[in-house]
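Student: Predicted model and sequence follow; I will ask about them next.
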Amino acid sequence: MRVVIAEDNVLLSTGLELLLGSKGIDVAAVVPDTPGLMDAVAEHCPDLVIADVRLPPSFRDEGIKAAVSLRRTRLGLPVLVLSQYVEQLYARELLADGSGGVGYLLKDRVSRVGQFIEDIRRVAAGGTVMDPEVIAQLMVGRGNVLDTLTSREREVLSWMAQGLSNTEIGERLTITDNAVHKHIGNIFAKLGLAVTDGGHRRVLAVLAFLDNQ
């Protein structure tokens, strides 16, 4: 796997480069800003981009804007963004194209090395990974269609938003695969996601989860 990292904090970027290298992941480039990110992606054609939400010069939203732009010009490019805080708008915007291969993690998640590497591989493979803290904050004050979900269905949807498969969700909740499948079917039905939506229904459900507040 070839990765490009966009992070202006030298300590964090160096740590990420060393960590990924120790796990057999090739870090093709480490850049401190969005122009460098665009150039590095064009040069190296990475399998995954890891970017800070806030990059120079304004440290507001340059990183996330660059990530969204890259996914528009390079359809399906897996992107994992890191942030110090939960920023709900950015979480929804990343998922807006419905194609998967996206992640939104808080930076303290990096310290959980095993889980972080698993998240990276999941996003690179086309999955969706959301930080549990992001999910927890997005659940507060939730309304509209999500109010029709049972507490168990909301649990299942929360785990889906973190990128877990049916089997992994079943293990977390100590229920069978068939039970998970049934809950997910109910979620799809309540969110109005028809069978014809095919494989994207999972991502669309997560998008609905993030977009109803």
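Tutor: Sure, I can see it.

Student: can we go C-alpha only for contacts and neighbour counts from here?
Tutor: Fine.

Student: contacting residues for Asp108?
Tutor: Residues near Asp108 by C-alpha atoms under 8 Å, 6 or more residues apart in numbering: Gln84.

Student: which one is Ile187 nearest to, not counting chain neighbours?
Tutor: Across the structure, with C-alpha to C-alpha, 6 or more residues apart in numbering as the measure, the residue nearest Ile187 apart from its sequence neighbours is Glu153 (6.5 Å).

Student: Around the one you found, count how many other residues there are.
Tutor: Counted by other C-alpha atoms under 10 Å, the residues lying close to Glu153 total 19.

Student: would you say it is within a helix?
Tutor: Yes: for Glu153, which was evaluated using DSSP: H, G, I helix; E, B strand; the rest coil, the result is membership in a helix.

Student: One more to weigh against that first structure:
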Amino acid sequence: MRVVLAEDSVLFRQGLARLLADVGITVAAETGDAAALPALIAADPPDVLIADVRMPPGHGADGLDAARLVRERHPDVGVLVLSHHIEAHHAIGLLGDDARGVGYLLKDRVSDVAELTDALHRVNAGAAVIDPEVVIRLVGGRNGGRGGALGRLSERERQVLALMAEGRSNQAIGRRLHLSPKTVESHVRGIFERLGLPVAADDHRRVLAVLTYLRS
């Protein structure tokens, strides 16, 4: 896999590049300026772009804006955006109407190399990857916290929902939470019933259904 890194912190960027190289992922190019990113991608499109939300030249959401532009111009390039803070509106803005090949992770996840590489491979394969902490914030904000629809979910169901919105299959959720396949299926059915969402067999459609509900 080939990636492009867009991160203005030189130390963080170099550390991330070293981590990726250690697991066999090639860093094709790096930049610390969001304004340079579209041309860099156009010159040699990678498999995945990894971009910080906040970057020069404006130090606002320049990295996120550049990532959106890359998605528009290069739909085959996966995009994984990193952020120091939970900014749910940025996650929703990045997803737009098509969640395929898009990811939004907190920078704390980068310290878990297995988690990061798994996210990159899933984004590269066309899945949506949303940080579980962001999912919980989105659900809580949309439903008024534990007193709304989220309050009708058990703690286990909220854990399943977070993993489901990350794009995890039932099998992967079962492995993560040490649950049997039948138990996971039961939790998923319960979640969709409580949130008023249609059951969908396709994993990607499940993610889109959850995110559509959260955006409404």
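Tutor: Yep, that arrived. None of these values were measured; they are calculated from a predicted model.

Student: who's in contact with the residue nearest to Ile187 of structure 1?
Tutor: Glu153 of structure 1 makes contact with 183-184, 186-187, according to C-alpha under 8 Å, 6+ apart.

Student: Over to Leu19 of structure 2?
Tutor: Residues in contact with Leu19 of structure 2, defined by C-alpha under 8 Å, 6+ apart, are Val113.

Student: and the contacts of Glu153 of structure 1, which are buried?
Tutor: Buried residues within the contacts of Glu153 of structure 1, counting neighbours by 16 or more other C-alpha atoms under 10 Å: 183-184, 187.

Student: Closest one of those to Ala96 of structure 1?
Tutor: Checking the buried ones among the contacts of Glu153 of structure 1 against Ala96 of structure 1 by C-alpha to C-alpha gives Ile187 as the nearest, at 19.1 Å.

Student: ok, that closest one to Gly103 of structure 1 distance?
Tutor: When distances are taken as C-alpha to C-alpha, to the nearest Å, Ile187 of structure 1 and Gly103 of structure 1 turn out to be 22 Å apart.

Student: residues near Leu49 of structure 2, how many?
Tutor: Applying the criterion other C-alpha under 10 Å, we find 28 residues in the vicinity of Leu49 of structure 2.

Student: Surely it is in contact with His74?
Tutor: No: the criterion here is C-alpha atoms under 8 Å, and Leu49 of structure 2 misses it with His74 at 10.6 Å.

Student: Let me know whether Ile5 of structure 1 touches Val27 as I believe.
Tutor: Yes: the pair Ile5 of structure 1 and Val27 passes the contact test of C-alpha under 8 Å, sitting 7.5 Å apart.

Student: Neighbour count: the two, which is higher?
Tutor: A side-by-side neighbour count of Ile5 of structure 1 and Val27, using other C-alpha under 10 Å, places Ile5 first with 28 against 20.

Student: on that earlier part again, mind checking which of the contacts of Glu153 of structure 1 land in helices?
Tutor: Taking DSSP state H as the definition of helices, the contacts of Glu153 of structure 1 contribute 183-184, 186-187.

Student: Of these, just say which sits nearest to Val123 of structure 1.
Tutor: Distances from Val123 of structure 1 to these, taken as C-alpha to C-alpha, are shortest for Ile184 (20.9 Å).

Student: counterpart of that closest one in structure 2?
Tutor: Taking TM-score structural alignment for the superposition, Ile184 of structure 1 sits opposite Val188 in structure 2.

Student: cool, and Pro32 of structure 1?
Tutor: Residue correspondence, TM-score structural alignment: Pro32 of structure 1 in this structure matches Gly32 in structure 2.

Student: coming back round to it: now the ones in helices among the contacts of Glu153 of structure 1 as a markdown table including distance to Val79 of structure 1?
Tutor: As requested, these are exported to a markdown table (distance: C-alpha to C-alpha, whole Å):
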| residue | distance to Val79 of structure 1 |
| --- | --- |
| His183 | 29 |
| Ile184 | 25 |
| Asn186 | 30 |
| Ile187 | 26 |
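
Student: Please consider this matter closed, and thank you.
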